[in-house]
Structures are given as structure tokens and as C-alpha cells.
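Enquirer: Below are the sequence and a predicted model for it; my questions follow.
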Amino acid sequence: MSIETEAHDLTAVIKAITARSAAASGRTLLVGGSQGGVVAGLVASRHPKLVDRLALMYPAFSMTHDARSQYQTIGAVPRTTDVFGFTVGRAYYRALLRQDVTKTATTYRGPVLIVHGDADDIVPIKYVRQAAANYQHGQLHVLSGAGHGFEGQDQRQALKLLDKFINRK
């Protein structure tokens, strides 16, 4: 598992869904949270014609920095390691050590909503601000006091922002 294998899988899902006659062509909204936000950003950046809008909740744009601060080279990565309770292999880090996700996952030129908390202790907001600045039509909403993974009032506020973003003409 890596951001690259997840991006590949997500692209296949989008293509399969949009190929169905019941699908509304050109109306694909990608919503991703944390690492899923980075994956959604990668897919939208690589396949912009498949995506109508992109919404990122507490996106993990610090992933490249985190990987590089832990391992200098792919050879330094153990065969398996733990990431937030999940066992991952070298492929997970290979993808992160080869690219800067604040650049590669932020070239999509369509509408982008980013919602992030200023109290996120997993993904510092500076990485999200850096990534948000790369989007041509991006809007960053910072939730005061919110951490990583929205709950309660923070979740309700994020969902209101998402609803407004979806229904915007």
C-alpha cells in the first residue's frame, strides 16, 4: 500500500463509475481526508478531466516531510514498519521519498475546498497553507481549535462548508 497504489485504485473506481450510463458525466466530486486527501489531490492533478471538484478535509500534506525526516533513503526504510497502527512496507515510503506531495498533488486547476484545523497535531497547518497556495482555484477554511479528524461541531462546520461548495454554481 502506498499513495501511488491508492491513487491507481481511485482512478480505476472513478473510470468505472463514470462509464455507467446512470452517472452524471463531468460531475465527479472527490472528497478525501488525511492521506485520502493527498490521494484525491494526486488523482485530480493527474486526471483533471475526470474530476469536477475536489474537497480535502485535514489533508496530510506533511507526508513527504514526515517520511524524509524519518528516512534519508529507501535503503534506510525497514522491510515493514508501523504508521499510525498500520503495518506498511518500503513501497509506502518509496512513493513519498520520490516526490513532494505539496507540489505533485496540487496541480489540479478546478475548484478546490480545503478544510483544516489550526490545532491539528498530526499535520501542521503550514504544510496545508503551502499546498493551498498552489491551487489556482483553491479556498482554504481554517477551523479554529479543530484537530485532525473532525468531530462534533468541527464536523458539522466542515459539512456545511462542503455542502456550500457542492451546491455552488
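Expert: Okay, I see it. Residues are numbered from 1 along each chain as shown.
Enquirer: can we go C-alpha only for contacts and neighbour counts from here?
Expert: Noted.
Enquirer: Please, which helix or strand holds the residue located most distally from the centre of the chain?
Expert: Relative to the centre of the chain, and counting by Cα atoms, centre = their mean, the farthest-placed residue is residue 21 at 28.1 Å. In this structure, residue 21 is located outside every helix and strand according to DSSP states H and E.
Enquirer: Which secondary structure state does the residue sitting nearest the centre point of the chain sit in?
Expert: Note on the chain: the residue nearest the mean C-alpha position is residue 37, at 1.7 Å, using Cα atoms, centre = their mean. Following DSSP: H, G, I helix; E, B strand; the rest coil, the label given to residue 37 is helix.
Enquirer: Can you give me the distance of it to residue 113?
Expert: The spacing between residue 37 and residue 113, counted by Cα to Cα, to the nearest Å, is 11 Å.
Enquirer: which residues are common contacts for those two?
Expert: Shared contacts of residue 37 and residue 113, defined by Cα atoms under 8 Å, 6 or more residues apart in numbering, comprise 55-56.
Enquirer: Distance of residue 158 relative to residue 116?
Expert: Using Cα to Cα, which is the criterion applied here, residue 158 is 9 Å from residue 116.
Enquirer: So between the two, which is more surrounded?
Expert: When neighbours are counted by other Cα atoms under 10 Å, residue 158 and residue 116 differ, and residue 116 comes out ahead with 32 against 21.
Enquirer: Below is structure B, check it against A:
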Amino acid sequence: MKDFITKFVQIKHHGRKIHGISYMPNKQEKVPVVIFSHGFNGTNSSFIMHSEYLATNGIGAYCFDFCGGSVNSKSDLKTSEMTIFTEKEDLCAVIDTIKNWENVDCNNIFLFGESQGGFVTALAAEEYAEEIKGVLLLFPAFCIADNWNERFPTLKSIPDKHELWGVTLGRQFFESIHGYHIFEHIGRFHKNVLIFHGDQDEIVALEYGKRAAALYPHADIEIFQGEGHGFSEVSNKRVAEMTCDFVKANS
């Protein structure tokens, strides 16, 4: 018999549906849980290994597809309808749902965000500071607004649609972050934060991770030598182990 149970869980909010998978330890008592938020054009499957590792070690996990977050997403919305803030709505709906699950220790809910999902996770953590016990960020893409504001410096320069890495984004994605400065909106989350960042990241410069770590009152940054934007199998295993240790130390 497996140490954990996986289950498809659909969450509805704002007239749309989120597709997700829960990984829960096969035990009676309430357990801590980690909510995983994938990066740009990722899906819930980005965190299968992490979730199975946690569940085997007595920690629950929920991984989901952001609405419009990927060309492979099983959740609602087109990629051209997605923005940072629709993704934040998705994550907030997930938190609101999971904190009421019978087998979840609602005092020990943790957020884990990767890349763009890290940006979204950081925003949600500020709003849900009382409910969330700790935050883990994997090469969080705090550069997103800076990058696009440089590319489209005026509202007039924003196109109706723009393709990035095979993903079609709509005007509202860029308009919603026009003139947005992420470091003015994060850093007040007062519990522990752990940031993972590679020193060879060419998508999100390490400086963004370091600046975030300095901004939070209780944050550590773990720098992975030789890793870029997307870790090797060995480093991902280390991230899973450190996530498990972080949850146990903070529960």
C-alpha cells in the first residue's frame, strides 16, 4: 500500500474551474500541506516528484494548473485571458478551499511558487499572511513587470496579442503590470521565507532573488551553483528535501 493517496480536485471560482491534484499522506490525523504554483507555461505535473516526496514524509501537497497559465493547462481560460492577477485569484481560491479540508492542519499551510508562480505566490502571501505558515520561492520571476515595461514602455505600445515561447498573451496581461513595481508590493510577510535561485539564471537574474531575500524580515536564500532557470534532477531533489525540512521546522 502506498504511503499517500492522489486525487483529482476541481476548484471553482470567478466563473472558472481549476484542475488540480492532491497528494495526501495515508493517515487519519490532520497534516501540514504545501500548495505548489507552477511557472509560465507549466502545469501541475511540474511538481509530481516534490509532492510525492512530501506525501511520503507525512506532508500533504496540492498542485494545480493556473487558468490560462499554459497551452497544456486543463483549467479554464485561454492563455490570452490570463494575467498575474487572474493567477493570484486562482491561488487565493485554492487557499480558501484547502484550509477547510478535514485532513489538512489549517494552521500549517505553506506556499511554494516557481518562477511566475513565485511572483503570484509572493503577492498571495501578503494578503493571506495570517493563514500561511511559510513561503518557498523557486527562482521567483520578480523581473516580469520590469521586463515587459521595458519592452512596452507606454500603454499605446502594448499590442492586443503577443507571443512568448509559443504562448499567446493578451493586452490585459501587459496592461495589468504597466508601471507595476513588485518590490513595493511584497516584503511585509512576517514569517519564514526560503528562496532557491541558481547563479547561472539567464531568465531571472540572481539579483532579484537576493533583493527579495533582503526585503523580507525573515528570509534565507539558497544559491545553487551552476543552475539556471530550471534545475537539474539532482538540485530538484535537494529542493524537495529542503522543502520537507522547512515545513517540519516551521510546523
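Expert: Looks like it arrived, so ask away. Everything quoted here is computed from the prediction, not taken from an experiment.
Enquirer: residue in the second structure matching the residue farthest from the centre of the first structure?
Expert: With the correspondence set by TM-score structural alignment, residue 21 of the first structure lines up against residue 102 in the second structure.
Enquirer: and if you look at residue 80 of the first structure?
Expert: Taking TM-score structural alignment, the alignment pairs residue 80 of the first structure with residue 161 from the second structure.
Enquirer: doesn't residue 168 make contact with that match?
Expert: Yes - Residue 161 of the second structure sits in contact with residue 168 when judged by Cα atoms under 8 Å, with a separation of 6.5 Å.
Enquirer: Can you pick out the residue with more neighbours from the two?
Expert: Neighbours per residue (other Cα under 10 Å) separate residue 161 of the second structure from residue 168, with residue 168 holding more: 17 against 14.
Enquirer: ok, that one to residue 18 of the second structure distance?
Expert: For residue 168 of the second structure, the distance to residue 18 of the second structure under the criterion Cα to Cα works out to 20 Å.
Enquirer: What ranges does the first structure have for its strands?
Expert: Counting by DSSP state E, the first structure forms strands over residues 29-33, 53-57, 80-83, 86-89, 111-117, 137-143, given from the N-terminal end onward.
Enquirer: Turn the ones you listed into JSON lines, columns for distance to residue 73 of the first structure.
Expert: What follows is those, written out as JSON lines (distance: least, Cα to Cα, whole Å):
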{"stretch": "strand 29-33", "distance to residue 73 of the first structure": "27"}
{"stretch": "strand 53-57", "distance to residue 73 of the first structure": "29"}
{"stretch": "strand 80-83", "distance to residue 73 of the first structure": "15"}
{"stretch": "strand 86-89", "distance to residue 73 of the first structure": "14"}
{"stretch": "strand 111-117", "distance to residue 73 of the first structure": "30"}
{"stretch": "strand 137-143", "distance to residue 73 of the first structure": "33"}
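Enquirer: Of all these, which one comes closest to residue 5 of the first structure?
Expert: The closest approach between residue 5 of the first structure and any of these, judged by Cα to Cα, belongs to strand 86-89 at 12.4 Å.
Enquirer: The closest one vs the second structure, mean deviation?
Expert: Strand 86-89 of the first structure, aligned to the second structure and superposed, deviates on average by 0.9 Å (mean Cα distance after the TM-score superposition for the first structure).
Enquirer: Identify each buried residue in that strand, please.
Expert: Residues 88-89 are the ones in strand 86-89 of the first structure that count as buried (16 or more other Cα atoms under 10 Å).
Enquirer: which residues touch the closest residue to residue 123 of the second structure other than its chain neighbours?
Expert: Nearest-residue entry for residue 123 of the second structure: residue 186, 6.4 Å, with adjacent residues in sequence omitted and distances by Cα to Cα, 6 or more residues apart in numbering. Applying Cα under 8 Å, 6+ apart to residue 186 of the second structure gives the contacts 122-123, 126, 215-216.
Enquirer: how about residue 186 of the second structure, what's its match in the first structure?
Expert: With TM-score structural alignment as the criterion, the equivalent of residue 186 of the second structure in the first structure is residue 105.
Enquirer: Next: residue 225 of the second structure.
Expert: In the first structure, the residue paired with residue 225 of the second structure according to TM-score structural alignment is residue 144.
Enquirer: wouldn't its match be in contact with residue 119 here?
Expert: Yes - when contacts are counted by Cα under 8 Å, residue 144 of the first structure is listed as touching residue 119 (7.2 Å).
Enquirer: of those two, who's got more company?
Expert: In terms of neighbours (other Cα under 10 Å), residue 119 is the more surrounded of residue 144 of the first structure and residue 119; the figures are 16 against 12.
Enquirer: Leaving out sequence neighbours, find the closest residue to the equivalent of that one over in the second structure.
Expert: For residue 119 of the first structure, the aligned position in the second structure is residue 200, judged by TM-score structural alignment. Beyond its immediate neighbours in the sequence, the residue positioned closest to residue 200 of the second structure (Cα to Cα, 6+ apart) is residue 228, lying 4.6 Å away.
Enquirer: Am I right that the one you found is in contact with residue 196?
Expert: No - under the contact definition of Cα under 8 Å, residue 228 of the second structure does not touch residue 196, with a separation of 11.0 Å.
Enquirer: out of those two, which sits in the busier spot?
Expert: Between residue 228 of the second structure and residue 196, residue 196 has the larger neighbour count (other Cα under 10 Å), namely 23 against 19.
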